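Asker: Dropping the sequence and predicted coords here.
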Amino acid sequence: MPETIVMHDQNKVNSNNLFNYDNVECSNHLLHDLRKCTENINHIWSKQLDKLIIRTNVKRQYFIEQESESFSPVEEFSFFTNLDEAIMLGVRKLKGWPSL
């Protein structure tokens, strides 16, 4: 099986299990969905995730301009820590568990 990742615009045909690639969503579509979730349902986790993605994209652009090849291990750790926190907040909300 090839290890290919395809980014596309939510075309359901591309999510077919018969294809030999994984699907990802572009950050603009993800941000759009997160903002709808924040505006329509007032979820805190979606707002946190929205801000995290925006901050990371700004940093990414800065590093590209500085000709850096990657984020530092500290920045990666911080990103994934914040990502996990936002996701767990969403899971707790979904399951009806109290916030920490």
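Answerer: Good, I have the coordinates.

Asker: contacts and neighbour counts: CA atoms only from here.
Answerer: Will do.

Asker: what's near enough to touch residue 79?
Answerer: Residue 79 makes contact with 52, 56, according to C-alpha atoms under 8 Å, 6 or more residues apart in numbering.

Asker: List the buried residues in the one helix or strand residue 78 maps to.
Answerer: Applying DSSP states H and E as the criterion places residue 78 in helix 73-95. Residues 79, 83, 86, 87, 89, 90 are the ones in helix 73-95 that count as buried (16 or more other C-alpha atoms under 10 Å).

Asker: try stretch 52-69
Answerer: Quick answer for stretch 52-69 (16+ other C-alpha under 10 Å): 52, 53, 60.

Asker: count of neighbours near the nearest residue to residue 86 once chain neighbours are set aside?
Answerer: Spatial nearest neighbour of residue 86, chain neighbours left out: residue 45 (4.9 Å); criterion: C-alpha to C-alpha, 6 or more residues apart in numbering. Other residues near residue 45 come to 22 when the count uses other C-alpha atoms under 10 Å.

Asker: Against that first model, consider the following:
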Amino acid sequence: MLELITSVLLLIGAFFIFVGSLGLLRLPDFFMRLHAPTKASTLGVGGVLLASMAYALKDGLLIHELIITLFVFVTAPVSAHLLAQAALRLRLYSKAKLPD
């Protein structure tokens, strides 16, 4: 049963990482490309770390995965915000047509 939970969590994490990388490749401008991998990779890494925690439960709860999860969930939005602010200061505006 534990292997099934671990496998499902790994598949969910891999799906979100794949969607984030696909968004990075396919979206048209910088801000959209920034949004896709930031959100999706955070969820993907969270799924992989949850799978790691589920697998480690048979040996006892490890604090390492919780610290890594906290670090990823704090640093990913902060770095995305700083990249967006730098792009705004460099005037990298969207090339997509905005509705009137």
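Answerer: Great, that's in hand. Because the structure is predicted, anything quoted here is derived from the model rather than measured.

Asker: tm score of chain vs chain?
Answerer: Comparison of the two superposed chains (TM-score structural alignment, normalised by the length of structure 1) gives a TM-score of 0.42, and 70 aligned residues with a C-alpha RMSD of 3.9 Å.

Asker: still on that earlier bit, need the contact list for the residue nearest to residue 86 of structure 1.
Answerer: With C-alpha under 8 Å, 6+ apart, residue 45 of structure 1 has these contacts: 86, 87, 89, 90.

Asker: between the helix or strand containing it and helix 73-95, how many degrees?
Answerer: For residue 45 of structure 1, the host element (DSSP H and E) is helix 44-65. Interaxial angle, helix 44-65 of structure 1 versus helix 73-95 (axes from the mean of the first three to the mean of the last three C-alpha atoms, to 10 degrees): 160 degrees.

Asker: now helix 44-65 of structure 1, how far from the chain's geometric center?
Answerer: 9 Å (C-alpha atoms, centre = their mean, to the nearest Å).

Asker: who does the helix or strand where residue 65 of structure 2 lies touch, helix- and strand-wise?
Answerer: Assigned by DSSP H and E, residue 65 of structure 2 belongs to helix 63-89. Other elements packing on helix 63-89 of structure 2 under the criterion 3 or more C-alpha pairs under 8 Å, 6 or more residues apart in numbering; DSSP states H and E are helix 30-56.

Asker: Output the contacting helices and strands for the helix it packs on.
Answerer: helix 2-26, helix 63-89.

Asker: Output the ones you listed as TSV; include the columns mean neighbour count and distance to residue 52 of structure 2.
Answerer: Output for those, formatted as TSV (neighbours: other C-alpha atoms under 10 Å; distance: least, C-alpha to C-alpha, whole Å):
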stretch	mean neighbour count	distance to residue 52 of structure 2
helix 2-26	17	7
helix 63-89	13	7
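
Asker: would a markdown table of these with distance to residue 39 of structure 2 be doable?
Answerer: Output for the helices and strands packed on helix 30-56 of structure 2, formatted as a markdown table (distance: least, C-alpha to C-alpha, whole Å):
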| stretch | distance to residue 39 of structure 2 |
| --- | --- |
| helix 2-26 | 7 |
| helix 63-89 | 8 |
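
Asker: So for residue 43 of structure 2, which of these sits nearest?
Answerer: helix 2-26 (6.3 Å; C-alpha to C-alpha).
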